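> This is a predicted model, with the sequence first.
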Amino acid sequence: MKKGVAKAGSYFKKLRMNKDLTIGQLSLLSGVSKSTISMIERNKHNPTADTVIKLSKALNQTPEDMLSKLGFIQPIPETLDSKLERIAKEFDTLFLDHLGELDEDSKQKLISYLEFLIQKQDKGLAKKDNTQ
């Protein structure tokens, strides 16, 4: 059992109680059954990532933070952040240098992927604005 998952029970219970929610209320808000929530809180059941995401939304937590705290995902290492920052600075040059090497299908996939990332980011920003 992952160390983070082992502490899931007390973590969820604390969040639920801080929101003054009963297990039944959390169940209604999250779509996770009362018995599953109860078993998680008593450390009798390890939550799946999907369950963590459902509960995080009901508890007004970001799924990424909760998944990270419980050991499902690892935070981006500082070195990766630095690499992303460097690539972002060099992006124009890299993009223009290599764009000609792509066939039409690859160019379309790249455009679709960039549009997807922009939409995903916009949705994330909208969610943050709504929670503030």
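Yes, it's here. Numbers count the residues shown, from 1 in each chain.

> only C-alpha atoms for contact and neighbour calcs from this point on.
OK.

> And the contacts of the helix or strand harbouring Thr93?
Taking DSSP states H and E as the criterion, Thr93 maps to helix 78-99. The contact list for helix 78-99 (Cα atoms under 8 Å, 6 or more residues apart in numbering) reads Lys107.

> That one: how far from the chain's middle?
24 Å (Cα atoms, centre = their mean, to the nearest Å).

> And stretch 107-126, by the same measure?
16 Å.

> Buried residues in it, which are they?
Within stretch 107-126, no residue is scored as buried using 16 or more other Cα atoms under 10 Å.

> Presented hereafter is structure B, for comparison with structure A:
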Amino acid sequence: MITKLHKVVAVTSASINAPYIQEAVGTVIHLGDVVNGGTYVVDTYEGIEVGDLLTVFYQSCIDEWKAFYVVSASDMGRPIIFMLPAEAFVLGAASARYMITSRVGNVVQSPVAKYEVRR
């Protein structure tokens, strides 16, 4: 069997928002607010389609956390929620971003959300 390869063009789109950590206050995440983990939110985006693959990333100053999610019909028009474990949050700089890969292989990257994790 031969599978056709598609050109990958990774672009950042103005029509999608950066993800956010729901427990953050502005750009600050307080450890006391994420003792049971954190809520990583990807807002619905222009052009969302069933079958889109979301790859979400959370980068702390020591580790990177990653998850994959395939968009379903029930996701249309609502945020997609991921849970980060408490150990993902360590003191220092952190960032969150995601990529959308369409069924035909087009890739769009979100803006990066930057945070500071504090006591």
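Thanks, I have the structure now. Since we're looking at a predicted model, the values are computed, not measured.

> So after superposing, what's the score?
The pair, once superposed, lands on a TM-score of 0.26 when counted by TM-score structural alignment, normalised by the length of structure 2; 57 aligned residues with a Cα RMSD of 4.8 Å.

> thinking again about what came up before, following the helix holding Thr93 of structure 1, which helix or strand comes up?
helix 104-131.

> Could you count how many residues lie near the residue lying closest to Ile80 of structure 2 once chain neighbours are set aside?
Closest residue to Ile80 of structure 2 apart from its sequence neighbours, by Cα to Cα, 6 or more residues apart in numbering: Val42 at 5.2 Å. Using other Cα atoms under 10 Å, Val42 of structure 2 has 22 other residues around it.

> Kindly report the same for Lys83 of structure 1.
By other Cα under 10 Å, 11 other residues sit near Lys83 of structure 1.

> Show me what the helix or strand where Ser27 of structure 1 lies is packed against.
Secondary structure assignment for Ser27 of structure 1, by DSSP H and E: helix 23-30. On a contact count with 3 or more Cα pairs under 8 Å, 6 or more residues apart in numbering; DSSP states H and E, helix 23-30 of structure 1 meets helix 34-41, helix 49-58.

> center of structure 1 - which residue?
Centroid-nearest residue in structure 1, with Cα atoms, centre = their mean: Glu64, separated by 2.8 Å.

> Distance check, that one against Met17 of structure 1.
Between Glu64 of structure 1 and Met17 of structure 1 the computed distance is 21 Å (Cα to Cα, to the nearest Å).
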